[in-house]
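**Student:** Pasting the sequence and the predicted model now:
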Amino acid sequence: MHANTTQLVRRAGGKPIRLASKSLRCRDLIERVLRVPGFDGVLAFTLPEALWLAATLAPELGDIVVGYPCVDPEPLRALAADEQAAARVALMVDGVEQLDLICAAVGPDGPPLRICLDLDASLRLLGGRLHLGMRRSPLHAPAEAAALARAVLARPRLRLVGVMSYEGQIAGLADNRPDKPLLRTGVRAMQHLSRRELADRRHAAVRAVQAVAPLEFVNGGGTGSLESTAAEAAVTELAAGSGVYAPVLFDHYRVFTPRPAAYFALTVSRRPARGHVTVLGGGWIASGPAGPDRLPTPVWPPGLSLVPTEGAGEVQTPLTGVAADSLRLGDRVWFRHAKAGELCERVNLLHLVEDGRIVGEVPTYRGEGHAFL
């Protein structure tokens, strides 16, 4: 984890990294990473999480931006009633409807609420008929971002502080899959085109918004695109988090090679046939389009794989391979999750290992009694 954190800072080229808490989901590790020079602030995934972090993380670790819109009146009212939290937390919006909902929930009186605009970073071709990227925000054109900025200023209790955009088709899509050469070529061509288009459009959008109001920050990127996003003059800070744990989906990128840092172990409970063992549990499937790349990967002992007809099951997972016959009941098989922070929704504790020894135990969000999604 230390090596990955250092690599992220180096790749950022001197621009600060806002840590994506969704990718860690462990308060202790979030704080450790934020104390590394080069990291500053949190990109949270829900407002209740942001309120909790604002109350528990030291102020010098930076402010908190909620990466996704909140439409629940209760946490909005809690934010509006807490002057210290309101000064530290920024809400994400991408439309006037969300502004109206926020204002209706919090009323006209109280501390100002910080607002960040979510600019769509997807690549749209053929007049918008071909959409490559995340389905996040309707704000695509610079004029649309400027219009929403003016709508923020028209509401006295709201204060515009930032713009963010996440280029998932670049940052979250591996460009060096050894098993799929045609797909690899297509991904690289698409990403090259998308980088050029987004750099120009993001620059124009930021200028259009700044003509309406000054900005404290412009956030962009992700673990897979730190170099290219950092090169954009319009971007003042980056976002990353998955690269700290380095899950399986980040194994095949050309520009960086992270070191796998997060593992989980399952116990052998059955030996159903020669060349097969079954472990207890294991159906820890990652979010995204359902497919083999969202399944956990057995990595130790080497020589094991999932059984295609069963995959990873909720209560048992059969494995096959040359290592199966050497395993006994009670032995452990080590796995890597396909994604980063989602692993922590399954466990209460993370064991910290250094130089071959367990040097500590820290609770996950779940271990502290929180389920923010």
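**Tutor:** Looks like it arrived, so ask away.

**Student:** going forward, measure contacts between C-alpha atoms and count neighbours the same way
**Tutor:** Will do.

**Student:** Tell me which stretches of this protein form helices.
**Tutor:** With DSSP state H as the criterion, the chain has helices at 2-11, 27-34, 47-56, 73-80, 83-88, 96-106, 142-153, 168-171, 181-210, 226-230, 242-245.

**Student:** Buried deepest among these, which one?
**Tutor:** Using mean count of other CA atoms under 10 Å, the stretch among those with the largest mean neighbour count is helix 242-245, at a mean of 26.

**Student:** Show me what it is packed up against.
**Tutor:** On a contact count with 3 or more CA pairs under 8 Å, 6 or more residues apart in numbering; DSSP states H and E, helix 242-245 meets helix 2-11.

**Student:** residues making contact with the helix it packs on?
**Tutor:** Identification of contacts with helix 2-11 by CA atoms under 8 Å, 6 or more residues apart in numbering yields 16-17, 33, 38-39, 223, 226-227, 240, 243-246, 258-259.

**Student:** so residue 146 makes contact with residue 212?
**Tutor:** Yes - contact criterion CA atoms under 8 Å: residue 146 and residue 212 qualify, at 6.8 Å.

**Student:** quick one: contacts for residue 63?
**Tutor:** Taking CA under 8 Å, 6+ apart as the criterion, residue 63 is in contact with 40, 41, 42, 54, 88, 89.

**Student:** Among these, which one sits closest to residue 344?
**Tutor:** residue 42 (17.7 Å; CA to CA).

**Student:** how far away is residue 246 from residue 23?
**Tutor:** Distance of residue 246 to residue 23, computed by CA to CA, to the nearest Å: 10 Å.

**Student:** Structure two is appended below for comparative analysis:
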Amino acid sequence: MDDRQRYDRATAALEPPFAIVDLAAMRANAADLVRRAAGKPIRVASKSIRSRALLEHILAMDGFRGVMAYTLPEALWLAAGGITDILVAYPTADRQALAALAADARAAAQITVTVDSAAHLDYLEAAVAPVHPRAELRLCLDLDAAYVAFGRRVGALRSPVREPHEAADLAADIAKRPGFRLVGLLAYEAQIAGVGDAPPSNAARARLIRLMQALSARELVLRRGRVVNAVRQFADLEFVNGGGTGSVELTTREKAITELAAGSGFFHPRLFDFYRRFTGRPAALFALPVVRRPAPDTVTVLGGGYLASGPVGPARAPQPYLPAGLRYAPEEGAGEVQTPLLGQAAGDLRLGDRVWFRHAKAGELCEHFDALHLVDGDTVVEPVPTYRGEGRTFL
């Protein structure tokens, strides 16, 4: 039985649109992440999962420890539900959430907030000033991990802190401020972890990406090590976090790194098909029903415009996955309420049949569905709520 038949059989009682997670595929992807991490723990990036039940499922597996959250309200909610060791990997300007954190000693002991400037520290101090008594806030320093050469920058625009002396100055500032404690350092090399080195049908671009990534990795291993040494003069760091799904096996080699981060690798969305170093199994999919047949080689499915964040372009559209051989109508693409699909495979589809899609990115799929139906073999074992299914929208 092929995957399409298996998914159709497992979900026969469900009416599309709906989303599934193939548990066997997700577990295989998780095991491969652990293998690539070579003994260092992996912090699970919640933005790529967005289901509390699945986060708990993953954290129960060997090799995973802690959560990398994307907002402070999310972290407070996860901590209230019993999840521990939560790093909010993006700075927050939510005054109410900061006050709530400072007023809750239990949550403050489990949540670490990211900063990258003295302005952040001033903002945090002002936000928690009215709270009496208040808990000590755990802080993580975010380091710019982009590659800069010949006046050009490659990588995410994140922290302004780049050099060891800049990190040391901020660490010293934190040490002087009562009620704050620097416990971690974060440096995400997006240009390696988030950029596939095997783009399809473009050998020249692939060579350039691989050269850039090799040079970037060489530069970062030295600079990140120097930053960690500089910061340790002012703080007893509990963790140094780096990497992502696309760079786990590279980042784990650095002595300065104590833990990795990964999230997309569990679901293996479309954008992660283009890496040489690893091969995952698509684990998260969504099904849309055929509702029209405008022509013999064309069907129209309900909805489908679940575009991924990032630079606008065809790579951010979902992939018509099963049956194979379907493509978008170039003048319409993935639509808000309907999506035409072309190709020979359309000739065999009838009204009510399912077309299975893969999202371009992990996690964002969950913003369109209130549940993920967990498939084991050819059976749905249970539905689990997404964040939205629990009435939570953090962004």
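**Tutor:** Arrived safely, thanks for sending. No experiment lies behind these values; they were computed from the predicted model shown.

**Student:** Of all the helices of the first structure, which one comes closest to residue 304 of the first structure?
**Tutor:** Closest of the helices of the first structure to residue 304 of the first structure is helix 242-245, at 22.2 Å (criterion: CA to CA).

**Student:** which residues in the second structure does that closest one match up with?
**Tutor:** Helix 242-245 of the first structure corresponds to residues 264-267 of the second structure when matched by TM-score structural alignment.

**Student:** mean shift of the matching stretch relative to the first structure?
**Tutor:** Once the two models are superposed, stretch 264-267 of the second structure sits on average 0.3 Å from its counterpart in the first structure (mean CA distance after the TM-score superposition for the first structure).

**Student:** Excluding its own residues, what touches that stretch? List them.
**Tutor:** Under CA under 8 Å, 6+ apart, the answer for stretch 264-267 of the second structure is 21, 26-27, 29-30, 33, 45, 48-49, 245, 272, 280-284, 361-363.

**Student:** Stretch 144-163 of the first structure now?
**Tutor:** By CA under 8 Å, 6+ apart, the list of residues contacting stretch 144-163 of the first structure reads 90, 94-96, 99, 103, 108-119, 139, 205-206, 208-209, 212-219.

**Student:** Contact partners for the residue mapped onto residue 42 of the second structure from the first structure?
**Tutor:** Here residue 42 of the second structure is matched to residue 17 in the first structure, going by TM-score structural alignment. Residues near residue 17 of the first structure by CA under 8 Å, 6+ apart: 9, 38, 39, 40, 41, 237, 238, 239, 240.

**Student:** can we see that at 10 Å?
**Tutor:** 8-9, 34, 37-43, 219-223, 226, 230, 236-241 (CA atoms under 10 Å, 6 or more residues apart in numbering).

**Student:** from those, which would you call buried?
**Tutor:** 8-9, 34, 38-43, 219-223, 226, 230, 236-241 (16 or more other CA atoms under 10 Å).

**Student:** Quick one: classify residue 6 of the second structure as helix, strand or coil.
**Tutor:** Under DSSP: H, G, I helix; E, B strand; the rest coil, the three-state class of residue 6 of the second structure is helix.

**Student:** Now which residue in the first structure aligns to it?
**Tutor:** Checking with TM-score structural alignment, residue 6 of the second structure has no match.

**Student:** and the gap between residue 6 of the second structure and residue 152 of the second structure?
**Tutor:** 49 Å.

**Student:** Between the contacts of residue 63 of the first structure, which sits nearest residue 77 of the first structure?
**Tutor:** Of all these, residue 77 of the first structure sits closest to residue 89, with 13.1 Å by CA to CA.

**Student:** The equivalent of that closest one over in the second structure: neighbour count?
**Tutor:** By TM-score structural alignment, residue 89 of the first structure lines up with residue 111 in the second structure. For residue 111 of the second structure, the count of nearby residues is 25 (other CA atoms under 10 Å).

**Student:** repeat for the one 5 residues further on
**Tutor:** Other residues within reach of residue 116 of the second structure by the criterion other CA under 10 Å amount to 24.

**Student:** cool, residue 326 of the first structure as well?
**Tutor:** Neighbours around residue 326 of the first structure, by other CA under 10 Å: 10.

**Student:** my read: it touches residue 268, true?
**Tutor:** No - in this structure residue 326 of the first structure lies outside contact range of residue 268 using CA atoms under 10 Å: 11.3 Å.

**Student:** which neighbours do these two share?
**Tutor:** Both residue 326 of the first structure and residue 268 are in contact with residue 277, where contact means CA under 10 Å, 6+ apart.

**Student:** Distance of the residue opposite residue 231 of the first structure in the second structure once aligned relative to residue 39 of the second structure?
**Tutor:** Matched to the second structure by TM-score structural alignment, residue 231 of the first structure sits across from residue 253. Remark: distance between residue 253 of the second structure and residue 39 of the second structure (CA to CA) = 10 Å.
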